[in-house]
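Asker: return a 3D structure for these sequence lines:
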Amino acid sequence: MATSSKFTKDIDVTTCPICLEEFKRPKCLPCLHNFCETCLNSYIITAFKSESKSKVRKSKFNCPVCREQVTPPDPTVAHQEWAKQFRLNHVIVSLMDQNKLKAKQKLCDPCKSMNDDVTAVIWCHDCNEALCEMCANAHKKLKVSKDHDLKNIDELEDTPVITSVQSCENHDGKNVEAFCKDHNQPCCATCVAIHHRKCDHVITLKEAANGILESKEISDLLERLKSTSDLNQDIIKKKRENIKMLEDKKLDIQKELQETRHRIMDSFDKIQSSFMQKLTQKHNQKVKELTDSISDIENRNK
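Answerer: Prediction:
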């Protein structure tokens, strides 16, 4: 849990690289870069302004960050609809909800929508909203929300928020409520009524989730995750050993350099001492010769 908190603190993964503001409906591209749906849509429309000059209809666009070519799930539809096709990144939505919980002043989301700043005390996991005491009481009374999972915000500050509601990718403001086994995709009530009314196997999300934890796919996934985790732990252990080895090597080099310096200084001191001794002898010899010469000249002068 602490790792998640540190990660969100050290690296701002909730900021759109296009508008440089907090994500609004973050959409994830196959290259794993994320953008606000509206920002991505504007980028695609701008990129396609040159299409009118070309007779060939484009079916791809470049990622705004890594420039990798991206093909939308259905390139046959108008490019103005491409951004809606990419999956909503629920991990980032959860991180933004968690950051909202960690804010110094937590405001009630329903009250804030009415331009009224009221401190929130409750978090609804189903709606992913912060609620003040009055809104929380109303939440419990409403038929559609009386069974929602409500928690005290102070209890959630050190725990990650898991987004329990998935928004429909085709219909804004609608939550996923069912699962179509024929098309293997979640859908909202509108999707069921329009696109899946002829499907034979449309079930509730609860029915779709029954037994999923015991399924072979989940078992295989957990096994792969454990194997990957063990491998990562081995890599971390080896890298820490490498760090320790580098630290030891650094200390050895420092020690060797210090010893070499002392040896060089000792040798230099000996050379200097010998040189000074010879210099003194030579100096005294020359001074004596000159002094004797001066005495001789003085005697002659007398």
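
Asker: every contact and neighbour count from this point should use C-alpha atoms.
Answerer: OK.

Asker: quick one: what helix or strand has Ala47 in it?
Answerer: When elements are assigned from DSSP states H and E, Ala47 belongs to helix 37-47.

Asker: for that helix, list every residue counted as buried.
Answerer: By neighbour count with 16 or more other Cα atoms under 10 Å, helix 37-47 contains the buried residues 37-41, 43-45.

Asker: using JSON lines, lay out the residues you listed together with distance to Leu222.
Answerer: Formatted as JSON lines, those follow (distance: Cα to Cα, whole Å):
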{"residue": "Glu37", "distance to Leu222": "32"}
{"residue": "Thr38", "distance to Leu222": "36"}
{"residue": "Cys39", "distance to Leu222": "36"}
{"residue": "Leu40", "distance to Leu222": "34"}
{"residue": "Asn41", "distance to Leu222": "36"}
{"residue": "Tyr43", "distance to Leu222": "38"}
{"residue": "Ile44", "distance to Leu222": "38"}
{"residue": "Ile45", "distance to Leu222": "41"}
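
Asker: how about this one, so we can line them up?
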Amino acid sequence: MAAATASVRKVLNQIEKDFLTCVICFERYKKPKSLPCLHTFCEQCLLTLVENQGVLNCPTCKASCPLPHGGVRALKNNIFITGVIEDFQARVKGEQKPAAMCESCQEKDAVMRCVECSQYLCQPCVKIHKNIAVTRSHQILPIGELSVTKSNDTDNMTNKSVHCNVHPDKEVRFYCDTCQVPVCTDCTIVNHRIPRHVHRDLNTAADEYLANIKSKILSKMELKNRDVESRYKASTHTCSLLQEKDKEAGKQLKNRAEMVKQQVRRDEEELRAEIREHYDFQVKDVDANISEIEMELDMISSTLSYLKKLMSHGNAAQLLSTKQETTQQIERILSSESVRPFQAEIVHFKPTEKDMPVHQMLGQLISDVHISRCKVENIPKQVLKGEVIDLLVTTDSTGKISRCMEISVAP
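Answerer: Have a look, this model is predicted:
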């Protein structure tokens, strides 16, 4: 019995979560209102929504819902959901009080319940219930084995009486074909009077509508549903394909970028090595040039120092004793060609331009040309005035950087 009760309670909780909960406040519906798109929400939730947004768009499907005269409160009540909530509350209450009193004899605890009559019965009254011709075919279940999902319970739930919105103390018993709303007896006299309004028995109209749904509407809706599902699958497949292609293109871009980075690093290393080789070579030359100038400077300095000392501290004999050597040394110094300063060849790094080829992605090296480092070849023995000649000029002693110059001899 306890296991069955727990099972029923679990089913009831699941129904409340999936069917009786407003998606705005996440609580059980209070005054459920139905929108034209058939989605249902609490009246107060819709009032707050309209107050904040100024318009009413369905929170579930985003459909625009024009408000009737009277606003949210004039929207149709969802009497189906209201009925389910009432039945649900009754069932939960019954689950909370399994030891209910027999509703037939009012003397003993109930152990069974008649699904059709919605009566709790004790064991003796169950036998009486089954012996009466009218109730003999009724389904009677133990209290702990009641299930809100059984078809008979559903039929019983949907057949519960519904009261009129205009006349709350009256049950709706008719259907107005003119206004397409269920009405009570008072409505047929006051607001839905014949002959302007055509109404008929509520159950007859419901049976006809149910038969129409089963024979025509359901098949069309199912066909439409399959079509939409097919288009949904096609769109989701397209979405997946786009995401896959996005990843694929991103991967290709990453691989290409990595390859370019590696090429750039190789180019950087090559250019850096070329720059270093160029300047290392020149540093050696300038070092040699500096050594030569130092030697010349030392010679001049030592000679000057000797002359100054001799002039300041030497006597006549001492001054004339080295006249010949001193004179020769001075003449050598003054007549010798001084070592010229080293003319550096500067290499500039020129960044690549937009139209540069891929192998020059970073840039290229451009050097200055100094006459002192140039070698001219193909010089003719005789040149006439105004004649244009081509000379081969090598601008680097290593022979790595060469240019051809066109020289015009001035007339």
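
Asker: chain neighbours aside, what residue packs nearest to Leu49 of the second structure?
Answerer: If the residues on either side of it in the chain are set aside, Leu49 of the second structure comes closest to Leu56, at 7.1 Å by Cα to Cα, 6 or more residues apart in numbering.

Asker: now for Ala2 of the second structure, how many residues are close by?
Answerer: Other residues near Ala2 of the second structure come to 9 when the count uses other Cα atoms under 10 Å.

Asker: gap between the residue lying closest to Val181 of the second structure once chain neighbours are set aside and Arg200 of the second structure?
Answerer: Once its chain neighbours are removed from consideration, Val181 of the second structure has its nearest residue in Tyr175; the separation is 5.9 Å (Cα to Cα, 6+ apart). Taken as Cα to Cα, to the nearest Å, the spacing of Tyr175 of the second structure relative to Arg200 of the second structure amounts to 5 Å.

Asker: so for these two, which sits in the more crowded spot?
Answerer: Between Tyr175 of the second structure and Arg200, Tyr175 has the larger neighbour count (other Cα under 10 Å), namely 23 against 15.

Asker: that one belongs to a strand, doesn't it?
Answerer: Yes - applying DSSP: H, G, I helix; E, B strand; the rest coil, one finds Tyr175 of the second structure inside a strand.

Asker: for it, what are its contacts?
Answerer: When the contact criterion is Cα atoms under 8 Å, 6 or more residues apart in numbering, the partners of Tyr175 of the second structure are 181-183, 199-202, 205.

Asker: for ChimeraX, what selects the buried ones among these?
Answerer: With 16+ other Cα under 10 Å as the criterion, this ChimeraX line picks the buried residues out of the contacts of Tyr175 of the second structure:
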select :182,183,199,202,205
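
Asker: mind listing the helices for the stretch 251-400 of the second structure?
Answerer: 316-321, 323-335 (DSSP state H, counting those that start in this stretch).

Asker: what does Phe179 of the first structure correspond to in the second structure?
Answerer: With TM-score structural alignment as the matching criterion, the partner of Phe179 of the first structure in the second structure is Phe174.

Asker: roughly how far does its match sit from Thr158 of the second structure?
Answerer: Between Phe174 of the second structure and Thr158 of the second structure the computed distance is 16 Å (Cα to Cα).

Asker: Gln282 of the second structure versus the residue of the second structure positioned farthest from its centre, what's the distance?
Answerer: Residue distances from the centre of the second structure (Cα atoms, centre = their mean) peak at Ala317, which lies 103.6 Å from the mean C-alpha position. Summarising the geometry, the distance separating Ala317 of the second structure from Gln282 of the second structure, computed by Cα to Cα, is 50 Å.

Asker: repeat for Lys10 of the second structure
Answerer: For Lys10 of the second structure, the distance to Gln282 of the second structure under the criterion Cα to Cα works out to 92 Å.

Asker: which residues in the stretch 151-300 of the second structure form strands?
Answerer: 172-176, 181-184, 199-201 (DSSP state E, counting those that start in this stretch).

Asker: Trp82 of the first structure and Ser42 touch, don't they?
Answerer: No - using Cα atoms under 8 Å as the test, Trp82 of the first structure is too far from Ser42 to be in contact (10.6 Å).

Asker: in terms of neighbours, single out the busier of Phe174 and Thr158 of the second structure.
Answerer: Phe174 (22 against 14).

Asker: residue contacts, that one?
Answerer: Phe174 of the second structure touches 182-185, 199-203, counting by Cα under 8 Å, 6+ apart.

Asker: who touches the residue mapped onto Glu277 of the second structure from the first structure in this structure?
Answerer: Per TM-score structural alignment, the equivalent position to Glu277 of the second structure in the first structure is Gln281. For Gln281 of the first structure, the contact set (Cα under 8 Å, 6+ apart) is empty.

Asker: what's around Lys141 of the first structure, how many residues?
Answerer: Under the neighbour criterion other Cα under 10 Å, Lys141 of the first structure is assigned a count of 12.

Asker: residue in the second structure paired with it?
Answerer: Alignment note: Lys141 of the first structure maps to Glu103 in the second structure; criterion TM-score structural alignment.

Asker: with Leu246 of the first structure instead?
Answerer: Aligned by TM-score structural alignment, Leu246 of the first structure pairs with Leu242 of the second structure.
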